[in-house]
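Undergrad: got a predicted structure plus its sequence, pasted below:
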Amino acid sequence: MAAIEEKAAALLERCEVLSLASINEDGFPRICVMSKAGSEGIRRVFFATGTSSRKTAHFMKNPKAGISYGDEKDSVTMTGTIKIVEDDGFKKSLWKDWYTAHFPGGPEDPEYCVLQFDALEATIYVDGDFVTWRASDGRCLCRYCQSCGMPLNSEELYGTEADGSKNGDYCRYCMTDGRFTADVTLEEMIELCLPHMSAAHPEITAGSAREMMRRLLPGLKRWRSERD
């Protein structure tokens, strides 16, 4: 297991409440806050719900799903698929005593339903690492600049060290020859990034974009080391 996957799995272990999204009758994502029933690393997560619930109906029609979890500084967002668990023995192994309030018949209650989420892709933001990860082979598909947050989806965008070698932590606009290209504060970096963010995502207002970066950038390596 790659280090970034281990970090994401450790975060999931600490999180009891996650957000789970299904596709509703009108084609929109419908997000529910759910208690985690169990997990296997980050590649598989289980939830308990009602057999007759809307979300179960959604997943029976369209298995595409998304989940997210996190704490004050780290987060993971995943896309994947949901299936209904049919194994009664396994369902019983996930049973928690407090489920009785919802399923008075216990693990054999016909309303007790277990959903199995299988990850396809994850965006992981943990301990300053910010990557897109693929479940099929555990590869990191994309890294993000640890100064401005720009996606580094090709080596052409990597910054360079003093010897001319590539630096996979920073983009070429933020680091050249082993040095940052601009001596700026975190707030100044946010303002520098704002026009580019707005151009790439015109649907996001400048105020919203600024707030997003104020949440994201402080956790990146360049700014995290300054805070530490």
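TA: Sure, I can see it. Residues are numbered from 1 along each chain as shown.
Undergrad: make it CA atoms for all contacts and neighbour counts henceforth
TA: Fine.
Undergrad: in terms of helices and strands, where is the residue nearest the centre of the chain?
TA: Against the mean C-alpha coordinate of the chain, by C-alpha atoms, centre = their mean, the closest residue is residue 77 at 1.8 Å. According to DSSP states H and E, residue 77 maps onto strand 75-84.
Undergrad: repeat that for residue 207.
TA: Going by DSSP H and E, residue 207 is part of helix 206-216.
Undergrad: and after the longest strand seen in the chain, which helix or strand comes next?
TA: When the chain is parsed with DSSP state E, its longest strand is strand 112-126. Heading C-terminal from strand 112-126, the first helix or strand you meet, by DSSP H and E, is strand 129-134.
Undergrad: so that following strand versus strand 75-84, what angle?
TA: Calculated by axes from the mean of the first three to the mean of the last three C-alpha atoms, to 10 degrees, strand 129-134 forms an angle of 20 degrees with strand 75-84.
Undergrad: and the next helix or strand after strand 129-134, what does it pack onto?
TA: Remark: after strand 129-134, the chain's next helix or strand is strand 140-144, criterion DSSP H and E. Contact here means 3 or more C-alpha pairs under 8 Å, 6 or more residues apart in numbering; DSSP states H and E; on that basis strand 140-144 packs against strand 129-134, strand 151-152, strand 166-171.
Undergrad: here's the one I want to compare it with:
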Amino acid sequence: MCREENRVEMEQTIEELIDQAEVSFIGSVDDEGFPNMKAMLPPRRREGQGVFYFTTNTSSMRVRQYRDYPQACVYFCNPRTFKGVMLRGTMEVLEDQASKDLIWREGDTDYYSLGVTDPDYCVLRFTAENGRFYSHFHSDNFDVSMVR
């Protein structure tokens, strides 16, 4: 298979991994410089393979970590096929009403009792710079601009 076919196949597989993920894993950095990982629901919204939006509690430890150290990663995988993609980039904490409205869903009051204006509800926006794709006992690094 030529290099272009490999790239197209990798892009399609990455899209499938993201779209079919039942769980997302997000990574942050703590005050001691250690990585922290957390399982999350899949992103509420995404723009290509480079920008992802998640919901979380403003009061959470993770929000504090991202404010202090925006370096982050997001991991999507299919445990049945043993394929995965790790994206590295930065995480922003968004508290403006337009961002909150953008990804709010019916039923979110189960998590944020005051509704879409709840001060304990915020949006995490992850912007990827590069990634690493694993499939068939092989890993490939890539720039996200390549797959946008």
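TA: Sure thing, it's come through. These figures come from a predicted structure and were not determined experimentally.
Undergrad: give me the TM-score for this pair.
TA: Once superposed, the chains reach a TM-score of 0.83 (TM-score structural alignment, normalised by the length of the second structure), with 137 aligned residues with a C-alpha RMSD of 2.0 Å.
Undergrad: re earlier: and the longest strand of the first structure, how far from the second structure on average?
TA: Compared with the second structure after the fit, strand 112-126 of the first structure shows a mean deviation of 1.1 Å (mean C-alpha distance after the TM-score superposition for the first structure).
Undergrad: got the contact list for that strand?
TA: Applying C-alpha atoms under 8 Å, 6 or more residues apart in numbering, the contact partners of strand 112-126 of the first structure are 4, 7-8, 42-51, 65, 73-85, 91, 103, 106, 130-136.
Undergrad: then stretch 101-116 of the second structure?
TA: Against stretch 101-116 of the second structure from outside (C-alpha under 8 Å, 6+ apart): 44-45, 53-55, 100, 118, 120-121.
Undergrad: in the first structure, what range does that stretch match?
TA: On the basis of TM-score structural alignment, stretch 101-116 of the second structure is assigned to residues 92-107 in the first structure.
Undergrad: of the contacts of stretch 101-116 of the second structure - the most surrounded one?
TA: The most neighbours of any of the contacts of stretch 101-116 of the second structure, using other C-alpha atoms under 10 Å, belong to residue 121, which has 24 neighbours.
Undergrad: distance of that one from residue 18 of the second structure?
TA: Distance of residue 121 of the second structure to residue 18 of the second structure, given as C-alpha to C-alpha, to the nearest Å: 24 Å.
Undergrad: please enumerate the strands of the second structure.
TA: 24-29, 35-40, 45-47, 51-57, 71-78, 83-94, 121-135, 138-143.
Undergrad: is it possible to get JSON lines of the ones you listed that adds distance to residue 108 of the second structure?
TA: Conversion of the strands of the second structure to JSON lines gives the following (distance: least, C-alpha to C-alpha, whole Å):
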{"stretch": "strand 24-29", "distance to residue 108 of the second structure": "18"}
{"stretch": "strand 35-40", "distance to residue 108 of the second structure": "15"}
{"stretch": "strand 45-47", "distance to residue 108 of the second structure": "15"}
{"stretch": "strand 51-57", "distance to residue 108 of the second structure": "10"}
{"stretch": "strand 71-78", "distance to residue 108 of the second structure": "22"}
{"stretch": "strand 83-94", "distance to residue 108 of the second structure": "17"}
{"stretch": "strand 121-135", "distance to residue 108 of the second structure": "10"}
{"stretch": "strand 138-143", "distance to residue 108 of the second structure": "34"}
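Undergrad: ok, which of the ones you listed comes nearest residue 5 of the second structure?
TA: strand 138-143 (14.2 Å; C-alpha to C-alpha).
Undergrad: so which elements touch the closest one?
TA: Using 3+ C-alpha pairs under 8 Å, 6+ apart, strand 138-143 of the second structure sits against strand 121-135.
Undergrad: returning to what we had before: can you list contacts of the strand holding residue 77 of the first structure?
TA: 8, 59-60, 63-70, 113-126.
Undergrad: now that strand against strand 64-70, angle please.
TA: Using the same axes, to 10 degrees: strand 75-84 of the first structure against strand 64-70 is 140 degrees.
Undergrad: aligned counterpart of residue 125 of the second structure in the first structure, please.
TA: Counting by TM-score structural alignment, the partner of residue 125 of the second structure is residue 116.
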